[in-house]
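Colleague: okay, sequence plus prediction incoming.
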Amino acid sequence: MEVKNTNNIDKIREKTAPRTPKKAAMEGSSTPSVAQKSAQVDVGVSQALSNAKASRAQRLRDIEAAVRDGSYRPDPERIAEQILADAELAARLQNLS
């Protein structure tokens, strides 16, 4: 399954970009505030996303090379399981509406 249009996701990310806490609030407390923890989580999520993109790109290059040299053998059982999992997720999301 390929996502072709990510414009809406980018708009949401811009609106929900992590905000830096005020300097005075950071200096006044010895324990991390909720805003600081939230900023740390946002940084972690951003790093995870960039790592996932890099590993996905490498995996796609590996698959492309295997297809070109004829050594790629897709697993039909795994493909079927993924199709069913996607259909189940779509049905659950539709039931939430």
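Modeller: All right, it came through fine.

Colleague: going by C-alpha atoms from here, please, whenever you check contacts or count neighbours.
Modeller: OK.

Colleague: quick check: which element contains the spatially most central residue of the chain?
Modeller: Centroid-nearest residue in the chain, with C-alpha atoms, centre = their mean: Leu49, separated by 5.0 Å. Using DSSP states H and E, Leu49 maps to helix 34-69.

Colleague: okay, pairing it with this:
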Amino acid sequence: MTDSPDPMTATEEFADDAEYGWWLNTHPDGFVLAVRTRSAPLLHRATCPEVDRDVHPGRLRAKGARQVCADTKSALRAWLARELPGDGKLVARCPKCGP
């Protein structure tokens, strides 16, 4: 679902694995914010295997887990400020893909 057509604020979330996989494959320069209930949000590149639902199905589909996709980091920061205002500045970066 697209929140806004502006690339600086547009984000998408996909419940369907096929749509999510399509987005990852067609946006190799994009970013994914992995949000879990017990951890700080973690920023990844779209090409990072850590956000591949085929590689980590249990972790990425756990209750409360969300993967928010965007073409820009600023769009994900805007999403955090809007959706999780208390966590907006606590974004960690994946040490494996270094976004």
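Modeller: Yes, it's here. None of the values given here were measured: they were computed from a predicted structure.

Colleague: just give the TM-score of the two.
Modeller: Aligned and superposed, the two chains score 0.18 in TM-score terms (TM-score structural alignment, normalised by the length of structure 1); 39 aligned residues with a C-alpha RMSD of 5.2 Å.

Colleague: sorry, back to before: gap between the helix holding Leu49 of structure 1 and the chain center?
Modeller: When distances are taken as C-alpha atoms, centre = their mean, to the nearest Å, helix 34-69 of structure 1 is centred 7 Å away from the chain's centroid.

Colleague: got the buried residues for that helix?
Modeller: Residues of helix 34-69 of structure 1 classed as buried: Ala35, Gln36, Ser38, Ala39, Asp42 (neighbour count, 16 or more other C-alpha atoms under 10 Å).

Colleague: nearest to Ala85 of structure 1 among the residues you listed?
Modeller: Asp42 (28.1 Å; C-alpha to C-alpha).

Colleague: ok, the residue in structure 1 sticking out farthest from the centre - contacts?
Modeller: Distance from the C-alpha centroid of structure 1 peaks at Gly28, with 34.6 Å (C-alpha atoms, centre = their mean). For Gly28 of structure 1, no contacting residues are found, by C-alpha atoms under 8 Å, 6 or more residues apart in numbering.

Colleague: state the distance from it to Pro76 of structure 1.
Modeller: Counting by C-alpha to C-alpha, to the nearest Å, the gap between Gly28 of structure 1 and Pro76 of structure 1 amounts to 59 Å.

Colleague: and Asn95 of structure 1, by the same measure?
Modeller: According to C-alpha to C-alpha, Asn95 of structure 1 stands 29 Å off from Pro76 of structure 1.

Colleague: same question for Leu49 of structure 1.
Modeller: Counting by C-alpha to C-alpha, the gap from Leu49 of structure 1 to Pro76 of structure 1 is 28 Å.

Colleague: check Asp10 of structure 1 too.
Modeller: Asp10 of structure 1 sits 34 Å away from Pro76 of structure 1, going by C-alpha to C-alpha.

Colleague: ok, Gln94 of structure 1 next?
Modeller: Distance, Gln94 of structure 1 to Pro76 of structure 1, by C-alpha to C-alpha: 27 Å.
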